[in-house]
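1. return atomic coordinates for the entry below.
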Amino acid sequence: MRSKRYGRIVASEARKTTAFANMGRALRSRNYRLFFMGQGLSLIGTWITRVATSWLVYRLTGSALLLGTVSFAGQIPTFLLAPFAGVVVDRTNRHRVLVVTQVLAMIQSALLAFFALTHLITVWHILVLQVFQGLINAFDTPGRQAFVVEMVESREDLSNAIALNASMVNAARLLGPSIAGVLIALVGEGWCFSLDALSYVAVIASLLAMRLAPREAPKKHAKFVSDLGEGFRYVAGSAPIRALLVLLAVVSFSGMPYTVLMPIFASKVLGGGPHTLGLMMGAVGVGAIGGVLWLASRSSVRGLGRVIVAGGYTFGLGLIAFSLSRSLWLSVPLLALCGAGMMLTMASSNTLLQTLSEENMRGRVMSFYTMAFFGMVPFGSLAAGAISDRFGAPTAVRVGGVVTLAVVTLFFRNLPALRKEVRPIYVRLGILPQPENETTAYGK
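-> Down below sits the predicted model:
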């Protein structure tokens, strides 16, 4: 009896060791390791700027509607241009695209810093520079997502690299707002923007230091629009890809805009200031990091459909509970729950999209991912700002939580049909060894 118990303990410890080893396996690839370090530093600066921009807009205007409008201005170019950017990413050198976008993003942050430090900044300056950043992101996001597969040396490490990317973003989400809260209180928003501009040096240096194998030249078409149409047909013709993109689009529209309303919750609902805002945004990051570290420890993409459903329900219920809270110490753990649910849904969907996509279509598929996950946020931010102005920020967040629950339920009901569509693809890729195996990427 004692030996059986000892055997179970040894087996449990072995599983924990294996899971821990799985968490960082993509870092064995030199190029991905460089990217991870450089992008990690840069993203901290990005989150500092996001929080500082929201606080600056609210300080200058006191308007929830303008908070939503500024967010809309920064993200609508991504929605409009992402399909065209996807074609560019598939046609050109993805590494070169990223170098250009990072240099332009550094210039955008430097301009924000200049106007803020010289006390010339107005909401119009912020709006114009947000549009500029949106144009950059339209090309940067699909380029970065599609470039991941070129940085990892083994395709088996792709899901781990995507999870590590998400953990990197959310570690920055944790650190950036906390740093921003301190800097805003001590020296003002201008120095936040300056620090962000400086942080881009790290990611640019990491990109330039990479050693990349020659990539097979993509097929050239006579007309740009033919590639664009091919991307639309590919996405529309794949039920699993289509279902994932619809889910992401609705969740992004209804659920994600809660972050835009955070300054209102920090100041009016919870009676705090910049430090409170930093603590709340940091809580979202803590939850999200927990979610993606668990994803990174998984050795297979199978079962991710159930993870998406669980994450979506957690996110929706967390938003509803957060909208009802009037205590900071209750709101903080609820925001951590929201962060975990949101990231489980997003990172799992990203992994499935990249795995299901053919190599020559990946840039275009990820451009639709960009439209769905990032491009719908401005419309949701505008709607949330309008609802908040009319009925209050808690009501806007609560409505978003209810809509999120509804679309996740619809996705859950469609899982059996989606499994049948995914099975032959995964058999072809070697993820499922035999056609009769009933385990798929979406679950059992």
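2. please count neighbours and contacts with C-alpha atoms only from this point.
-> Will do.
3. buried residues in the helix or strand hosting Pro424?
-> Pro424 belongs to helix 415-429 when assigned by DSSP states H and E. If you call a residue buried by 16 or more other Cα atoms under 10 Å, then helix 415-429 has these buried ones: Leu415, Leu418, Arg419, Val422, Arg423, Ile425, Tyr426, Val427.
4. ok, now stretch 9-27?
-> Ala19, Phe20, Asn22, Met23, Gly24, Arg25, Ala26, Leu27.
5. mind checking which of these are in helices?
-> Among the buried residues of stretch 9-27, the subset assigned to helices under DSSP state H consists of Ala19, Phe20, Asn22, Met23.
6. TSV for those, including distance to Gly181?
-> Supplementary listing: these in TSV, determined by distance: Cα to Cα, whole Å:
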residue	distance to Gly181
Ala19	35
Phe20	33
Asn22	34
Met23	31
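7. would you check which pair of the residues you listed lies furthest apart?
-> Ala19 and Met23 (6.5 Å; Cα to Cα).
8. so Val182 touches His275, yeah?
-> Yes - Val182 is in contact with His275 according to Cα atoms under 8 Å; the separation is 6.6 Å.
9. the two - which one has more neighbours?
-> Between Val182 and His275, counting by other Cα atoms under 10 Å, His275 is the more crowded of the two (19 against 15).
10. you'd agree that one is up against Gly181?
-> Yes - because the distance of 4.9 Å satisfies Cα under 8 Å, His275 is recorded as touching Gly181.
11. surely His393 touches Ser267?
-> For residue 393 the amino acid is Ala, not His. No - distance between Ala393 and Ser267: 11.5 Å, which falls outside the contact criterion (Cα under 8 Å).
12. here is a second sequence; please produce its structure as well for comparison:
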Amino acid sequence: MLFNMLKGKNFRNFFFSDIIQGFGVGMSTIGANWYVLDQTGSATAVGFLLALNVLAGFLCFPLVGTLTDRFNRKQVILWAHVLRGTLIFTISLFFIIDGFNMVYIYLFTIINGIGWTIYMSASRSLTQEILTKNELVHGNSLIEISLQVGMFLAGAVSGILYKHYGFEFILFMNATAFLLSSFFLLRVSYRTKIDVKEKEESFIKNFKGGIDYLKSKPKLFLFGVISIIPLTTTMVFNVILPGYVQDLLQADSVVFGISDMFYGIGGLLSGFLASLIVKKLTKPRTITLFFSLATVIMLSLGFHHYVIWLFLGSMLIGLSNSTIRIHMNALLMDVVEEKYMGRSMSVWMGISLLLQSGLAYGVGLLIDHSHAGIGFILMSGIMLIGLILFIFVHHSMSKRDRKENFVTSSQV
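-> Here you go, the predicted model:
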């Protein structure tokens, strides 16, 4: 059973820690997007904010990957949580004292971008260390559930909290969430598997070793690139949603928050359904199915503007993106060597962040000159590219490649 994995103390504490930090991140991200749109009336400003968020993460990704592979991954997350929570709490005080100021918003965004990049690289590497290979699909399903429960709760309350208490209160709650998440993470105990020889190498040489590892396995590298496409479209979704709700649906922050909540519900469902679906369909067919579903739903949202359809569409997009991530992450964790996992994840995250940065600002400009529906059409196109790339890579592999789960190098 899926939830039997929570009987183990280590994974159970990591699971609760992940839910709480996801709640904090989701709540502040939703709140910041609506706050900026509320104060400026510009989708371009929202897009620039998210572009800055991912650009900050992109610029630090080489350091993050090496940091994750050289040091205890739990300690990396703990220090990042404490520092992030302290800085965000300080920024909330600035807002209370000085009022709205885009400089403070930019500072928050930079901190959020760097912190998220560190967390994604270190937490997924930590997961690989505390799970066995036989637990990877169930483990990744539960990780997706934990992330989406956090986002679901954030979507449910952020619009209401913003409407009644303001963005400053949301920031305070965000800082508190990181500290509470750290409490559960402290209770995770395991024996770290860091390569002592690599730990003694320079950061540059260490990072280059990770790049060389991926260069020797081009199919694995491309598969990792395909795996970050759903994450990229999720960022674009966050740019589109405020303007879509405000301009096309003529609704308020509560509808905005509920829309995000339905995305979280879809992601939550994927965590429960992933292990059941794979019993009926092969992994390639599952990935193909959900890439196709997301493409169609996003295209439909671009042309049909109804509140109820946005709620349903958000749920189906969350279901599709999360299901793709669960199966592709399980595959990557199975085949990437543990000592290279942090650097491999940081390379793929870096590519994702670079794409997100350009798309976030570009989509914001496009929406200001057209309408928010065009953003969903663009999202549909991105998912279609992911579907085509996946089919191409899968069919170009030999039977031996498939048997060895894409781990073979270019020598095959």
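13. which one of the ones in helices among the buried residues of stretch 9-27 of structure 1 is nearest Val407 of structure 1?
-> Sorting those by how near they are to Val407 of structure 1, with Cα to Cα, puts Met23 at the top with 30.4 Å.
14. where's that closest one relative to Asn165 of structure 1, distance?
-> Here Met23 of structure 1 is placed at a distance of 12 Å from Asn165 of structure 1 (Cα to Cα, to the nearest Å).
15. hang on, the earlier thing: could you dump the buried residues of helix 415-429 of structure 1 to JSON lines with distance to Gln354 of structure 1?
-> What follows is the buried residues of helix 415-429 of structure 1, written out as JSON lines (distance: Cα to Cα, whole Å):
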{"residue": "Leu415", "distance to Gln354 of structure 1": "19"}
{"residue": "Leu418", "distance to Gln354 of structure 1": "16"}
{"residue": "Arg419", "distance to Gln354 of structure 1": "17"}
{"residue": "Val422", "distance to Gln354 of structure 1": "13"}
{"residue": "Arg423", "distance to Gln354 of structure 1": "16"}
{"residue": "Ile425", "distance to Gln354 of structure 1": "13"}
{"residue": "Tyr426", "distance to Gln354 of structure 1": "13"}
{"residue": "Val427", "distance to Gln354 of structure 1": "16"}
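16. for Pro240 of structure 1, state which of the residues you listed is nearest.
-> In terms of Cα to Cα, no member of those lies closer to Pro240 of structure 1 than Leu418, at 5.7 Å.
17. isn't the closest one right up against Ile241?
-> No - the pair formed by Leu418 of structure 1 and Ile241 falls short of the contact definition of Cα under 8 Å, at 9.5 Å.
18. shared neighbours of the two, anything?
-> When contacts are counted by Cα atoms under 8 Å, 6 or more residues apart in numbering, the set common to Leu418 of structure 1 and Ile241 is empty.
19. of all the buried residues of helix 415-429 of structure 1, which comes closest to Ser388 of structure 1?
-> Of those, the one sitting nearest to Ser388 of structure 1 (Cα to Cα) turns out to be Leu415, at 34.5 Å.
20. compute the number of surrounding residues for Asn134 of structure 2.
-> Applying the criterion other Cα under 10 Å, we find 9 residues in the vicinity of Asn134 of structure 2.
21. aligned to it, what sits in structure 1?
-> For Asn134 of structure 2, the aligned position in structure 1 is Glu156, judged by TM-score structural alignment.
22. likewise Leu312 of structure 2?
-> In structure 1, Leu312 of structure 2 lands on Pro333 (TM-score structural alignment).
23. quick one: common contacting residues for His275 and Gly181 of structure 1?
-> Here His275 of structure 1 and Gly181 have no joint contacts, going by Cα under 8 Å, 6+ apart.
24. now the counterpart of Ser17 of structure 2 in structure 1, nearest residue through space, not along the chain?
-> The equivalent of Ser17 of structure 2 in structure 1 is Gly38 (alignment by TM-score structural alignment). Sequence neighbours aside, Val203 is the residue nearest to Gly38 of structure 1 in space, at 4.0 Å (criterion: Cα to Cα, 6 or more residues apart in numbering).
25. give me the mean distance between the one helix or strand Ala294 of structure 2 maps to and structure 1.
-> Here Ala294 of structure 2, judged by DSSP H and E, is contained in helix 283-303. Between helix 283-303 of structure 2 and the aligned residues of structure 1, the post-superposition mean distance stands at 1.5 Å (mean Cα distance after the TM-score superposition for structure 1).
26. return the set of buried residues in that helix.
-> In terms of neighbour count (16+ other Cα under 10 Å), helix 283-303 of structure 2 has its buried residues at 283, 286-288, 290-302.
27. same deal with stretch 72-80 of structure 1?
-> Using 16+ other Cα under 10 Å as the test for burial, stretch 72-80 of structure 1 gives Phe72, Ala73, Gly74, Gln75, Ile76, Pro77, Thr78, Phe79.
28. tilt between the helix holding Pro424 of structure 1 and helix 304-324?
-> Orientation note: helix 415-429 of structure 1 sits at an angle of 130 degrees relative to helix 304-324 (axes from the mean of the first three to the mean of the last three Cα atoms, to 10 degrees).
29. counting by contacts, list what helix 415-429 of structure 1 packs against.
-> The criterion is 3 or more Cα pairs under 8 Å, 6 or more residues apart in numbering; DSSP states H and E, and the helices and strands that helix 415-429 of structure 1 contacts are helix 239-254.
30. hmm, who's touching the helix it packs on?
-> When contacts are taken as Cα under 8 Å, 6+ apart, the neighbours of helix 239-254 of structure 1 outside the stretch itself are 235-236, 346, 349, 353, 356, 368-369, 371-374, 376-381, 399-401, 403-404, 407-408, 411, 418, 421-422.
31. drop anything exposed from those residues.
-> Of all the contacts of helix 239-254 of structure 1 considered here, the ones buried according to neighbour count by 16+ other Cα under 10 Å are 235, 346, 349, 353, 356, 368-369, 371-374, 376-381, 399-401, 403-404, 407-408, 411, 418, 422.
32. out of those residues, list just those in helices.
-> Under the assignment DSSP H, these contribute 235, 346, 349, 353, 356, 368-369, 377-381, 399-401, 403-404, 407-408, 411, 418, 422 to helices.
33. returning to that earlier point: mind listing what's buried along the helix or strand harbouring the match of Leu312 of structure 2?
-> Using DSSP H and E, Pro333 of structure 1 maps to helix 328-356. Of the residues in helix 328-356 of structure 1, those scored as buried under the neighbour-count criterion (16+ other Cα under 10 Å) are 328, 331-356.
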